[in-house]
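Visitor: Predicted model and sequence follow; I will ask about them next.
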Amino acid sequence: MLKRFSMPRIPPMNSTSIEISELRQQLDAPFNLSKEQIAFYVENGYVKLKHVLLPSLLEHYRVAISGRVAELSVDVAPMNERDTYGQAFLQIMNLWTKSEAVREFVFGKRLARIAAELMGVTGVRIYHDQALYKEAGGGITPWHADQYYWPVSSDKTITAWVPLQNTPQEMGPLAFCEKSHRFQIGRDLEISKESETTLKEALQNFRTEDSGFDLGDISFHAGWTFHRAGVNASDRPREVMTVIYMDEDMRLVPPKNKNQKLDIERWCPGINIGDVIASPLNPVLYSTREKTNPEAVYA
């Protein structure tokens, strides 16, 4: 029997129009990324950055994001009827196409610029976004690498993982296997019990970073960096918004598995193999080549 996913009551926001305008400006304001932070990302395949966005900004957009997640998660099976993937989190993709407020957040240049600078590219396009909500009592997110799913021509891909509340260990924060973005074993595994078992053994000699996140902290990880998350042992959902970026010159390649074939259909409409992934769903969000003014599908 299906049930409606219920979110905690979202309190009304009392922000003035001036305050909201100031919050929006911060979405595009540059972040002072240090050479040491870039070097850490290149070496380890991820980086956790402190105080990237103001807690008040995240709370403002949390209301919009969580509201749409609740509306779009009307019918979800009970936890005990889902598979390992389904127990890990509720997943709503390309939420920016379903809410103008979410679009504002996802299209912010601050995070996009960080993504470009960490990867050492001139600019980035959006591949897609994902709201990842691990319900209270939600299970583990198995070890996996995101780029298994992506039919792209290079490893210049990166995900911003943005918690919308303080996320201590008990809530299941994202955990990273350091230096695993150069590891070849497991790149043919989709997220599953098998990937958890196989990679847990294969990566046992690598260091794992699994500390919590304060509100305002954001992590960035490479497409081939192996990562996981523990159970949510708290009494409230772990609310997280993510944005996947790719090099603005990224090209579409032939799919290597059924998941990549589905990704071509969903996220790269109208793009031919070998072409730059410049569909209406993949606008440039930040570039040093020219002033960016994303023109993209919104429905």
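Guide: Here it is on my side, so go on. Quick caveat, the model's predicted, so the values are computed rather than measured.

Visitor: When you work out contacts or count neighbours from here on, use the C-alpha atoms and nothing else.
Guide: Will do.

Visitor: On the three-state scheme, residue 242 is what?
Guide: At residue 242 the chain is in strand, as set by DSSP: H, G, I helix; E, B strand; the rest coil.

Visitor: Contacts only, for the closest residue to it other than its chain neighbours.
Guide: With sequence-adjacent residues excluded and distances taken as Cα to Cα, 6 or more residues apart in numbering, residue 242 is closest to residue 161, at 4.7 Å. Residues near residue 161 by Cα atoms under 8 Å, 6 or more residues apart in numbering: 218, 219, 220, 240, 241, 242, 243.

Visitor: In a markdown table, list the residues you listed along with distance to residue 166 and neighbour count.
Guide: Conversion of those to a markdown table gives the following (distance: Cα to Cα, whole Å; neighbours: other Cα atoms under 10 Å):
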| residue | distance to residue 166 | neighbour count |
| --- | --- | --- |
| 218 | 11 | 21 |
| 219 | 13 | 19 |
| 220 | 17 | 23 |
| 240 | 10 | 21 |
| 241 | 13 | 25 |
| 242 | 16 | 21 |
| 243 | 19 | 25 |
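
Visitor: farthest-separated two in those residues?
Guide: 220 and 240 (13.2 Å; Cα to Cα).

Visitor: about what we covered before: now render the contacts of residue 161 as a markdown table, adding distance to residue 68.
Guide: Supplementary listing: these in a markdown table, determined by distance: Cα to Cα, whole Å:
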| residue | distance to residue 68 |
| --- | --- |
| 218 | 22 |
| 219 | 23 |
| 220 | 24 |
| 240 | 13 |
| 241 | 12 |
| 242 | 15 |
| 243 | 16 |
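
Visitor: what kind of secondary structure is residue 117 in?
Guide: Here residue 117 is recorded as helix under three-state DSSP.

Visitor: In what element of secondary structure is the closest residue to it other than its chain neighbours found?
Guide: With sequence-adjacent residues excluded and distances taken as Cα to Cα, 6+ apart, residue 117 is closest to residue 38, at 7.4 Å. Assigned by DSSP states H and E, residue 38 falls within helix 35-44.

Visitor: For that helix, buried residues please.
Guide: 38, 40, 41, 42, 44 (16 or more other Cα atoms under 10 Å).

Visitor: Of all pairs in those residues, which one is the farthest apart?
Guide: By the measure Cα to Cα, 38 and 44 form the most distant pair in those, at 10.0 Å.

Visitor: tell me, what's touching those two both at once?
Guide: Here residue 38 and residue 44 have no joint contacts, going by Cα under 8 Å, 6+ apart.

Visitor: Quick check: residue 136 is in a strand.
Guide: No: checked against three-state DSSP, residue 136 lies outside a strand; its state is coil.

Visitor: residues contacting it?
Guide: By Cα under 8 Å, 6+ apart, the contact list for residue 136 reads 232, 233, 234, 235, 236, 237, 238.

Visitor: quick one: secondary structure of the first one?
Guide: This points to residue 232. Of the three states, residue 232 takes coil under three-state DSSP.

Visitor: this is the other structure I want to compare:
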Amino acid sequence: MEPINLNTEYSLSEDQINQYQRDGHIFLPQVMKKNEINEYRPVIKDHVFGYALENVPEEDRKYYGVEKAFPTIMNMWEVNQKIKRLTFAKRFAKIAADLMGVDGIRLYHDSSIFLPPGGGAIPWHTDSAYMLPIHPDKTITMWMALNHIPEEVGSMGFVSRSHELATEDVLLAARKGYPLASYGAMEAGDATFHSGLTLHYAAGNPTENYREVLTIIYIADNLTIVEPEENKAKEARNYHLRRLFPGRKPGDKAESELTPVLYSKEGKHVE
């Protein structure tokens, strides 16, 4: 059997790149093939269901959730070498670079988001609002299905072109006539990519099965850390500064041993 190689290229057309840059989101089928999912999904499931919150420092536990609706596990790669190979996959990082039109991509963090049966919806938000602020704001999230996601759950929903607004004001986007988009049912290995500035939400789960999703957030290389604003997200953003950029401060480059370069067009050393 041919060994799994996650550094092979996933080719994007010019139309796909233009669509992402216009809309702030895109659906890409089979970013991972069936045999690759079969290899990695059990590892992520074992990690998720065997993970003990006691491993997380008590003062950090409140950050291990998404809107308190269901638990998420961040930076799985730090404690699981096989998941590290997945998180560090050049294939995914190059897709992110090509969509954003940048020469280098750094990891921000990975996470597993397993929505249980009956789990609630996640309301409209942007990822950048809860991430460490960086300048310029060049971030992108891969949201990959690890199992079949039926139509009644579907992909996340997006407000097309809302990344132009750089705001969480859904009403403003509606007044501008920006259209809503969702990609419906997804198969294991399908993925959406969206800008950190794109308004999006995730529906609840009325089915009897978990919605199993792997997310990886990337940032462009050579960005600068900015002081978090005084708002509801400042505490979470300061946590990301401590957790992902230890020893760094506003004005420093957004880089650390926890946010390595995963793809570089110039051939810079890739961790």
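Guide: Received the coordinates, thanks. Worth saying up front: this structure is predicted, and the values here are computed from it rather than measured.

Visitor: with structure 2 superposed, average distance for the helix holding residue 38 of structure 1?
Guide: Superposed on structure 2, helix 35-44 of structure 1 shows a mean distance to its aligned partners of 0.3 Å (mean Cα distance after the TM-score superposition for structure 1).

Visitor: So for whatever helix or strand comes next after that helix, what gets flagged as buried?
Guide: Next helix or strand after helix 35-44 of structure 1 toward the C-terminus (DSSP H and E): strand 46-49. Within strand 46-49 of structure 1, the residues that count as buried by 16+ other Cα under 10 Å are 46, 47, 48.

Visitor: now swap in stretch 93-104 of structure 2 and tell me
Guide: Applying 16+ other Cα under 10 Å to stretch 93-104 of structure 2 flags 93, 94, 95, 96, 97, 98, 99, 100, 102, 103, 104 as buried.

Visitor: Grab the longest helix from structure 2 for me.
Guide: helix 34-50 (DSSP state H).

Visitor: how big's the offset between it and structure 1?
Guide: Mean deviation of helix 34-50 of structure 2 relative to structure 1 after superposition (mean Cα distance after the TM-score superposition for structure 1): 1.0 Å.

Visitor: which residues of structure 1 does that helix align to?
Guide: Using TM-score structural alignment, helix 34-50 of structure 2 corresponds to residues 55-71 of structure 1.

Visitor: Could I get the contacting residues of the residue lying closest to residue 133 of structure 2 once chain neighbours are set aside?
Guide: Leaving aside its sequence neighbours, residue 133 of structure 2 sits nearest to residue 226 (Cα to Cα, 6+ apart; 5.3 Å). By Cα under 8 Å, 6+ apart, the residues touching residue 226 of structure 2 are 132, 133, 134, 135, 250, 251.

Visitor: What lines up with residue 226 of structure 2 in structure 1?
Guide: Aligned by TM-score structural alignment, residue 226 of structure 2 pairs with residue 253 of structure 1.

Visitor: Relative to residue 184 of structure 1, how far out is that match?
Guide: The gap separating residue 253 of structure 1 from residue 184 of structure 1 is 19 Å, by Cα to Cα, to the nearest Å.

Visitor: so residue 32 of structure 1 sits in a strand?
Guide: No: per three-state DSSP, residue 32 of structure 1 lies outside any strand segment and is coil.

Visitor: what residue of structure 2 takes the place of it?
Guide: Counting by TM-score structural alignment, residue 32 of structure 1 corresponds to residue 11 in structure 2.

Visitor: Tell me how many other residues crowd its match.
Guide: Using other Cα atoms under 10 Å, residue 11 of structure 2 has 12 neighbouring residues.

Visitor: Please enumerate the strands of the stretch 101-250 of structure 1.
Guide: For the stretch 101-250 of structure 1, applying DSSP state E, counting those that start in this stretch gives strands covering 123-134, 141-144, 157-163, 174-177, 208-209, 218-222, 227-229, 238-247.

Visitor: can you put those strands in JSON lines and add distance to residue 61 of structure 1?
Guide: JSON lines is the format used below for those (distance: least, Cα to Cα, whole Å):
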{"stretch": "strand 123-134", "distance to residue 61 of structure 1": "12"}
{"stretch": "strand 141-144", "distance to residue 61 of structure 1": "25"}
{"stretch": "strand 157-163", "distance to residue 61 of structure 1": "11"}
{"stretch": "strand 174-177", "distance to residue 61 of structure 1": "21"}
{"stretch": "strand 208-209", "distance to residue 61 of structure 1": "27"}
{"stretch": "strand 218-222", "distance to residue 61 of structure 1": "15"}
{"stretch": "strand 227-229", "distance to residue 61 of structure 1": "23"}
{"stretch": "strand 238-247", "distance to residue 61 of structure 1": "10"}
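
Visitor: which stretch among those strands comes nearest residue 85 of structure 1?
Guide: Comparing those by Cα to Cα, strand 141-144 comes nearest, at 7.1 Å.

Visitor: what's the matching range in structure 2 for that closest one?
Guide: Counting by TM-score structural alignment, strand 141-144 of structure 1 corresponds to residues 122-125.

Visitor: how many other residues sit next to residue 288 of structure 1?
Guide: Residue 288 of structure 1 has 12 neighbours, counted by other Cα under 10 Å.

Visitor: What of the one 5 residues further on?
Guide: The tally of other residues near residue 293 of structure 1 (other Cα under 10 Å) stands at 12.

Visitor: how far away is the residue mapped onto it from structure 2 from residue 260 of structure 2?
Guide: Using TM-score structural alignment, the equivalent of residue 293 of structure 1 in structure 2 is residue 270. According to Cα to Cα, residue 270 of structure 2 and residue 260 of structure 2 sit 7 Å apart.

Visitor: do residue 209 of structure 2 as well
Guide: Between residue 209 of structure 2 and residue 260 of structure 2 the distance is 35 Å, computed by Cα to Cα.

Visitor: How about the match of residue 32 of structure 1, nearest residue that isn't a chain neighbour?
Guide: residue 95 (8.0 Å).

Visitor: So what does the one you found match up with in structure 1?
Guide: Using TM-score structural alignment, residue 95 of structure 2 pairs with residue 114 in structure 1.

Visitor: wait, isn't its match in contact with residue 31?
Guide: Yes: contact between residue 114 of structure 1 and residue 31 holds when scored by Cα atoms under 8 Å: they sit 7.1 Å apart.
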